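S.K.: Below is the sequence, then the predicted model.
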Amino acid sequence: MRQIRLLAATGTAVAALALTACGSGTGTEDEGASQPKATADTPASKTPKGSTEGTGGRTANGTPVASTHTPRTHTPDARPSTAATRSGGSTGTGKSVVLCNGTNTSVTAQPLNRPLNHMLITVKNTSGKRCELPYYPVLRFDQMQWVPQADEETQPQAVVSLAPGESGYAGVLLSAADGSGTGGMTAHKLTVAFQGFTPNSSGGPSATPALPAKGVYYDSALKVTYWQQDLDAIAGW
């Protein structure tokens, strides 16, 4: 009888211990839960991503935020502007550019006594509009199969531009003064071709200025100058 009472007392004590453990939150069900649960009074340790305060660049807890925005820079147009389109069309100001050629000019070819073996080509603007003479004249005597080269040292700083009634000039070395030229012959016809705004492009119809009745002698030394605005630029060439 005493043994039964002892066992009953022992069971009652075990039950009391179990209830006490559950009420304190340290029972077997909480084993391994080392992190306490956050309460409503505990401030958040992390600021929500992208949260800022107004426009001052600060987080919700007042910490400055480093800006990741890169200012947009303006890149100028890399393409160079030109005074005229290379097709000989209109300029950026709406003004048209006209090329000098055989339709709007009069062209003469005059052999010179000095310098020896030289000839002067004169182009006069006979139209009512300004025209331009890019590069140099392309000459052809009779049925000549080669093109005389230009003296690069005579290239002007700007394209020759002729107002109505104005003239442009080019010099021609016909033959070597010391007789060193080869393939010499006498020509009775001269064709003067005009270039466009790109080298070796067509600037329009050619001109055929008259030559002296006796013709003009030329050889392999034949070369020309660039078009010039003033005659003085090639006076001593």
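M.R.: The structure has been received and is ready for your questions.
S.K.: CA only for contacts and neighbour counts going forward, please
M.R.: OK.
S.K.: Which residues outside stretch 212-231 are in contact with it?
M.R.: Identification of contacts with stretch 212-231 by CA atoms under 8 Å, 6 or more residues apart in numbering yields 111, 133-137, 148-152, 154-156, 160-162, 167-176, 181-189, 234.
S.K.: Does Arg5 lie in a helix or a strand, and which?
M.R.: In the assignment (DSSP states H and E), Arg5 maps to helix 2-24.
S.K.: Can you list the buried residues in stretch 143-159?
M.R.: Buried residues in stretch 143-159, counting neighbours by 16 or more other CA atoms under 10 Å, are found at Pro148, Ala150, Asp151, Thr154, Pro156, Val159.
S.K.: List the contacts of it.
M.R.: Under CA under 8 Å, 6+ apart, the answer for stretch 143-159 is 132-136, 138-140, 222-228, 234.
S.K.: cool, stretch 101-110 as well?
M.R.: Identification of contacts with stretch 101-110 by CA under 8 Å, 6+ apart yields 119-127, 193-194, 203-211.
S.K.: Give the buried residues for that stretch.
M.R.: Neighbour-count burial for stretch 101-110, counted by 16+ other CA under 10 Å, picks out Asn101, Gly102, Asn104, Thr105, Ser106, Val107, Thr108, Ala109, Gln110.
S.K.: Please compare the first structure with the one that follows:
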Amino acid sequence: MSARIARSRTRLLLTAGTAALAAFSLTACGGSDEGVKTEGKAAASITSPAGDTGPRQVPAGAAGSEEADGQETGKRADGGERTNGGERADDAASGARKAATGGSRTSTEPVTCTPRNTRITVTEVSRPVNHLLLTATNTGTRPCFAYGAPFLRFDEGHAALPVVRDSVPQAVVTLEPGQSAYAGVGTYSPDGHEDGTARTLGVLFADRNGESTGTEVKLPLPGEGVTVNSGAQVTYWQSDLDDALAW
């Protein structure tokens, strides 16, 4: 009887031990699964940190970096385009300025005074006696040079009046638009001869070589005409009226 009881207790202890071992094994397996899940969460937290509001994975970050570089490159390219465009604009503006400046130089470069760019008048003066005053006013848009002395002839005379050599100015007279040059015309000299009455005065300008410009202006003389003789003469162009009447 006691032997059966002892065997029964032994079986119970073995059964209990087996059950305990099985339970321990199940617990160990469950702990292993939970551990895997924890590693998964840890791996996820590396690629997407807690509190991040957007994807911060390395590939996306790398793409974002490339995009940023591209944007920076684009900015440089845009800047380059703007710079090139600015250079082109500056070149165009410079070209326009050069053209404008060249036009300005062309439009302000002095030319020869001629009847086309001047208005010529002749008036009789009281002093000195037997003198006329010839005035040439620049009516053009460019300055003009009044070279030498004007070529003058009374009526249909063939020879130009002699020039008073002592009246040569220190420099060529330059007329800005609106300015005038003057020449004194002596019509009569006591030492002259062949007195007569002239009713017109032909005027031609000289070029830089002292040659006639080829265009003559016929001016009517004051009153019924002017008494002239072979002593008539003309001064060089002067910038001052008094200088023109000094001879």
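M.R.: Cool, got the structure. None of these values were measured; they are calculated from a predicted model.
S.K.: Could I get the TM-score for this pair?
M.R.: The TM-score (TM-score structural alignment, normalised by the length of the first structure) is 0.56; 142 aligned residues with a CA RMSD of 1.7 Å.
S.K.: re earlier: buried ones from the contacts of stretch 212-231 of the first structure, can you make that a PyMOL selection?
M.R.: To isolate in PyMOL the members of the contacts of stretch 212-231 of the first structure that are buried, counting by 16+ other CA under 10 Å, one can use:
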select buried, resi 111+133+134+135+136+137+148+150+151+154+156+160+161+162+167+168+169+170+171+172+173+174+175+176+184+187+189+234
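S.K.: Now, the contacts of stretch 212-231 of the first structure that are in strands?
M.R.: Using DSSP state E, 111, 133, 149-150, 160-162, 167-173, 185-187 are the members of these that sit in strands.
S.K.: Quick check: the gap between the closest residue in space to Leu222 of the first structure that isn't next to it in sequence and Leu139 of the first structure.
M.R.: Closest residue in space to Leu222 of the first structure, ignoring its immediate chain neighbours: Leu174 at 4.8 Å, by CA to CA, 6 or more residues apart in numbering. Applying CA to CA, to the nearest Å, one obtains 11 Å for the distance of Leu174 of the first structure from Leu139 of the first structure.
S.K.: ditto for Asp219 of the first structure
M.R.: From Asp219 of the first structure to Leu139 of the first structure the distance is 13 Å (CA to CA).
S.K.: the more surrounded of these two?
M.R.: In this view Asp219 of the first structure and Leu139 are compared by other CA atoms under 10 Å, and Leu139 has more residues nearby, 22 against 18.
S.K.: Which residue is the nearest non-sequential neighbour of Gln195 of the first structure?
M.R.: In this structure, Gln195 of the first structure finds its nearest non-sequential neighbour in Gly203, 4.3 Å apart by CA to CA, 6+ apart.
S.K.: centre of the chain versus the host helix or strand of Glu66 of the second structure, how much separation?
M.R.: Using DSSP H and E, Glu66 of the second structure sits in helix 58-108. Put simply, helix 58-108 of the second structure sits 18 Å off its chain's centre (CA atoms, centre = their mean, to the nearest Å).
S.K.: and the helix or strand that that helix is followed by, which stretch of the first structure?
M.R.: Once helix 58-108 of the second structure ends, the next helix or strand along the chain (criterion: DSSP H and E) is strand 111-112. Aligning strand 111-112 of the second structure against the first structure (TM-score structural alignment) gives residues 98-99.
S.K.: Can you get me a residue count around Ala20 of the second structure?
M.R.: Ala20 of the second structure has 12 neighbouring residues, counting by other CA under 10 Å.
S.K.: What lines up with it in the first structure?
M.R.: Using TM-score structural alignment, Ala20 of the second structure has no partner in the first structure.
S.K.: between the buried residues of stretch 143-159 of the first structure, which is nearest Thr10 of the first structure?
M.R.: Taking CA to CA as the measure, Val159 is the one of these closest to Thr10 of the first structure, at 120.3 Å.
S.K.: That closest one -> the second structure?
M.R.: So, by TM-score structural alignment, Val159 of the first structure is matched to Val172.
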